[in-house]
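1. Curious how this folds, go ahead:
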Amino acid sequence: MNGKAILENVRRYRAIASLYRQTAAFRPHQRLSLLEQAHAWEDRALAELEAHFTLGESKVSPLQTWMVQAASWPMLNAA
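-> This next block holds a predicted model:
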């Protein structure tokens, strides 16, 4: 995946995180869950960037890297 595609994915992930945070402001009963989702999307954006810059041209994709990290998030797996 090229650099522009990586940055576009990161932009999208952060936009989704922002929407979760905005929604949390108006739904107090779901606030914690929504903020956890926002945090998960931010983590996905960071994983995408880290994978791009640390893996270089290896055969492991950023999505595979994120999936391994996501498996360790108990709240996301419970949802």
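2. going forward, measure contacts between C-alpha atoms and count neighbours the same way
-> Noted.
3. What distance do you get for the spatially most central residue of the chain to residue 24?
-> Most central residue of the chain, judged by C-alpha distance to the mean C-alpha position with C-alpha atoms, centre = their mean, is residue 44 at 2.1 Å. Residue 44 sits 19 Å away from residue 24, going by C-alpha to C-alpha, to the nearest Å.
4. this one next, for a side-by-side:
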Amino acid sequence: MTGSAILENVRRYRAIASLCRQAAAFSPLQRVSLLTQADEWEQRAVSEIEEYFDAQDSPIPARPSGNVN
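-> Got it, this is the predicted structure:
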């Protein structure tokens, strides 16, 4: 997956989390559930970014150098 696709996913996840927090402000009966969902979406965004940067930091495996006869 490309960096721009990952950043788009993160943007979407954070937008959903924001909507959950906004809804929680206006729905006292569902507040706990909505805030839990917001935390889950935010964690999904963080995980996606972490996986992306972990992959970027991984050393590139060296190609085997063999002579072709």
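5. Give me the TM-score for this pair.
-> TM-score of the superposed chains, computed with TM-score structural alignment, normalised by the length of structure 2, equals 0.79; 58 aligned residues with a C-alpha RMSD of 1.5 Å.
6. got the contact list for the residue nearest to the centre of structure 1?
-> By C-alpha atoms under 8 Å, 6 or more residues apart in numbering, residue 44 of structure 1 lies in contact with 13, 66.
7. quick one: the host helix or strand of it aligns where in structure 2?
-> In this assignment (DSSP states H and E), residue 44 of structure 1 forms part of helix 31-55. Under the alignment (TM-score structural alignment), helix 31-55 of structure 1 falls on residues 31-55 in structure 2.
8. Tell me the buried residues in the matching stretch?
-> Of all the residues in stretch 31-55 of structure 2, those buried under the rule 16 or more other C-alpha atoms under 10 Å are 31, 34-35, 37-39, 41-42, 44-45, 48-49, 52.
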